[in-house]
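**Student:** coords below, sequence missing:
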């Protein structure tokens, strides 16, 4: 990771007070953000949260209503997209169907009037980076979804941008291929070392790939942190609910179970499901009794939806180390006790 003369980490992307309105609609409302040089950074949020609009302002496709956009310390707020040292990979890839793979990858260099020999060498190196050697003469229609995604990536990388912007590039892929491409993208980013700024609404995708995550909601950033920080220590009820399953203990239930008021949450995998309601608990553990309302068997794990006696509902997740589907399904309507370590509950604030 690069630093300046003072030793401070260089920001590849810096936003200050960025705001964007479309008529009476405020899409982005006062965003401050610093993305470090060489970082894989994800902007995560539901549809309409402002993350894609922020990406488009960084790329230059939209102009902020207020605020400044800096790339590598340079103010580019009013500069055209082609004057910015960034490239964008879109969800639909936007490949030219009449061109073969090599011509697609070379296209941006041809527009910049790079010589034919250098153009060919750089395009071949880019295809090697994304593991598509030997595919140069194929047309996009002859490729799988994952291969087309890598061609789009090579076409962006061949321009050697300082920042690569990715707008939900895996959204059109099936689950298995999407999981494979998550690993591929992270490996490629580590290999080439440039900044990746990745927009997604998929929580697992963001947690799997990113060095840090910004969680967006209603045009604002709710939290910025590492995947572990965002998941284990959510800053708000919205983050707790959006990044993973939200287990809220609040109101009278919090007072009854925890002995204090407030809003608290425990992740499903931290909860233990016990059918022996009176078994001794380890010192310092908290517990709550209730009735299993639903059992969701998902092969490797089972989710138990439990209506608490104290009010409210918690979801517990249990790995199926030995149990079969028949074993766990028998627990529907059973009386159980949920237990967890005190350090696994966290206090949260803010509306859902």
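**Tutor:** That came through, no problem. These numbers were taken from a predicted model, which means no experiment stands behind them. Numbers count the residues shown, from 1 in each chain.

**Student:** switch to C-alpha atoms for all contacts and neighbour counts from now on
**Tutor:** OK.

**Student:** Give me the contacts around stretch 65-81.
**Tutor:** 10-21, 30, 57-61, 63-64, 84-85 (Cα atoms under 8 Å, 6 or more residues apart in numbering).

**Student:** Doesn't residue 235 lie inside a strand?
**Tutor:** No - checked against DSSP: H, G, I helix; E, B strand; the rest coil, residue 235 lies outside a strand; its state is coil.

**Student:** what separates it from residue 204, distance-wise?
**Tutor:** Counting by Cα to Cα, to the nearest Å, the separation of residue 235 from residue 204 is 18 Å.

**Student:** Tell me which of the two has more neighbours.
**Tutor:** Per other Cα atoms under 10 Å, whichever of residue 235 and residue 204 has more neighbours is residue 235, with 20 against 13.

**Student:** residues contacting the more buried one?
**Tutor:** Residue 235 touches 222, 223, 348, 349, counting by Cα under 8 Å, 6+ apart.

**Student:** Residue 341 and residue 284 touch, don't they?
**Tutor:** Yes - between residue 341 and residue 284 a contact is recorded at 6.9 Å, counting by Cα atoms under 8 Å.

**Student:** Which one's more surrounded, the two?
**Tutor:** The neighbour comparison of residue 341 against residue 284 (other Cα under 10 Å) goes to residue 341, with 17 against 10.

**Student:** That one and residue 230, how far apart?
**Tutor:** Distance of residue 341 to residue 230, computed by Cα to Cα: 19 Å.

**Student:** And for residue 37?
**Tutor:** According to Cα to Cα, residue 37 and residue 230 sit 21 Å apart.

**Student:** And residue 134, by the same measure?
**Tutor:** Distance from residue 134 to residue 230, counting by Cα to Cα: 41 Å.

**Student:** repeat for residue 309
**Tutor:** Residue 309 sits 30 Å away from residue 230 when distances are taken as Cα to Cα.

**Student:** next one: residue 94
**Tutor:** Going from residue 94 to residue 230 by Cα to Cα gives 33 Å.

**Student:** one step back: look at residue 134 and residue 230 and report which has more neighbours.
**Tutor:** residue 230 (22 against 12).

**Student:** another one to put next to it:
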């Protein structure tokens, strides 16, 4: 990994987002104490914990496979760490009861993991991590093994739980939609460095690099001569497909603050909730347009002539990149991330 400088605010739901091998899980393991940094330090609430073992840090980790003991009941799984620490039986029972209530698993304490659904096992793992009310909860892709429908429900439940308990969550995921819908802020990782940190809206609407524009959602990259002919400048620009209006060719003059480009429809892809239209521009290059499924689509047949229009403000300028979109010209350079307004964990 390249050097990174990352601050997470108290009580934040903070996501580490990136493709496999980008460094997000390594960062999580550094926070947890499972890995030791070759340089720099890890601080928790202002205290340097770099030299402390995992069990000496006020953090807990929820792994992707949940790591529940199959021979123990739910209550025994949740209370195991308290038993090891010789917490008195009465206090242990009350804390286990409260932890199970916080994840809405009252009445499930006598069951074993094999008797639970995937979503319930995930909540048991959360309860086990929350029973001590750590300062920071680390979650390593805990929803990855769930089916799509259950995953959507658990995303909402996890965010609601985080608000209720007020604990800092650091959440690793490679799912862009998951990060955008759940997080207060997101750090986008690529090739061992951080490309951008910001709120979901900032990362999506104002990507800092071509990699962020292409990885977080779907984006058009307009560059070179096509960009110059359409916008008057070589770019590169990021334009989100849903920001583009598609219509039949028009003789109307270009409105102030608007870009327009003529082209020919290359393909139309039906997505159920939306229609994706690929348009080859007269200026060169291809743009993707995302239309709501309820919009008229008669002019979007392959081979049709169309006019694309979008507000100039939605053509987000990106830094020039000598390589391909998303490549890192200097993988050894550190990524500096500004600290949030809230106190760091």
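**Tutor:** Alright, I've got the coordinates. Since we're looking at a predicted model, the values are computed, not measured.

**Student:** TM between them?
**Tutor:** Here the TM-score for the pair of chains, by TM-score structural alignment, normalised by the length of the second structure, is 0.90; 322 aligned residues with a Cα RMSD of 1.4 Å.

**Student:** Can you turn the buried part of the contacts of stretch 65-81 of the first structure into a PyMOL selection?
**Tutor:** In PyMOL syntax, the buried subset of the contacts of stretch 65-81 of the first structure is picked out as below (16 or more other Cα atoms under 10 Å):
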select buried, resi 10+11+12+13+14+15+18+19+20+30+57+58+59+60+63+64+84+85
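
**Student:** Please, which helix or strand holds the most centrally placed residue in the second structure?
**Tutor:** Centrality entry for the second structure: nearest residue to the mean C-alpha point is residue 179, 2.5 Å, by Cα atoms, centre = their mean. Using DSSP states H and E, residue 179 of the second structure maps to helix 176-182.

**Student:** any idea what residue 119 of the second structure aligns with in the first structure?
**Tutor:** Aligning on TM-score structural alignment places residue 119 of the second structure opposite residue 146 in the first structure.

**Student:** Please apply the same query to residue 30 of the second structure.
**Tutor:** Checking TM-score structural alignment: residue 30 of the second structure goes with residue 57.

**Student:** Its match and residue 50 touch, don't they?
**Tutor:** No - checked against Cα under 8 Å, the pair residue 57 of the first structure and residue 50 is beyond contact range at 10.7 Å.

**Student:** Report the separation between the residue of the first structure positioned farthest from its centre and residue 331 of the first structure.
**Tutor:** Here the first structure reaches farthest from its C-alpha mean at residue 278, the gap being 41.2 Å by Cα atoms, centre = their mean. Remark: distance between residue 278 of the first structure and residue 331 of the first structure (Cα to Cα) = 17 Å.

**Student:** Please apply the same query to residue 131 of the first structure.
**Tutor:** Taken as Cα to Cα, the span from residue 131 of the first structure to residue 331 of the first structure is 48 Å.

**Student:** again, but for residue 310 of the first structure
**Tutor:** Distance, residue 310 of the first structure to residue 331 of the first structure, using Cα to Cα: 20 Å.

**Student:** what do you get for residue 124 of the first structure?
**Tutor:** 58 Å.

**Student:** Who has more neighbours out of the two?
**Tutor:** residue 124 (20 against 17).

**Student:** now for that one: what does it line up with in the second structure?
**Tutor:** Alignment note (TM-score structural alignment): residue 124 of the first structure maps to residue 97 of the second structure.

**Student:** What of residue 137 of the first structure?
**Tutor:** Checking TM-score structural alignment: residue 137 of the first structure goes with residue 110.

**Student:** got it, and residue 267 of the first structure?
**Tutor:** For residue 267 of the first structure, the aligned position in the second structure is residue 240, judged by TM-score structural alignment.

**Student:** Isn't its match up against residue 214?
**Tutor:** No - under the criterion of Cα under 8 Å, residue 240 of the second structure makes no contact with residue 214, lying 9.7 Å away.

**Student:** Quick check: neighbours shared by those two?
**Tutor:** Each of residue 220 lies in contact with both residue 240 of the second structure and residue 214 under the rule Cα under 8 Å, 6+ apart.

**Student:** higher neighbour count, these two?
**Tutor:** Taking neighbours as other Cα under 10 Å, residue 240 of the second structure and residue 214 compare with residue 240 leading, 24 against 18.

**Student:** residues contacting the nearest residue to that one once chain neighbours are set aside?
**Tutor:** Excluding its sequence neighbours, the residue lying closest to residue 240 of the second structure (Cα to Cα, 6 or more residues apart in numbering) is residue 219, at 4.7 Å. The contact partners of residue 219 of the second structure, by Cα under 8 Å, 6+ apart, come to 213, 238, 239, 240, 241, 288.

**Student:** Quick check: the gap between residue 219 of the second structure and residue 89 of the second structure.
**Tutor:** Taking Cα to Cα, one finds residue 219 of the second structure at 56 Å from residue 89 of the second structure.

**Student:** again with residue 19 of the second structure
**Tutor:** 44 Å.

**Student:** between these two, which one's more packed in?
**Tutor:** Neighbours per residue, other Cα under 10 Å: of residue 19 of the second structure and residue 89, the larger number sits with residue 19, 16 against 12.
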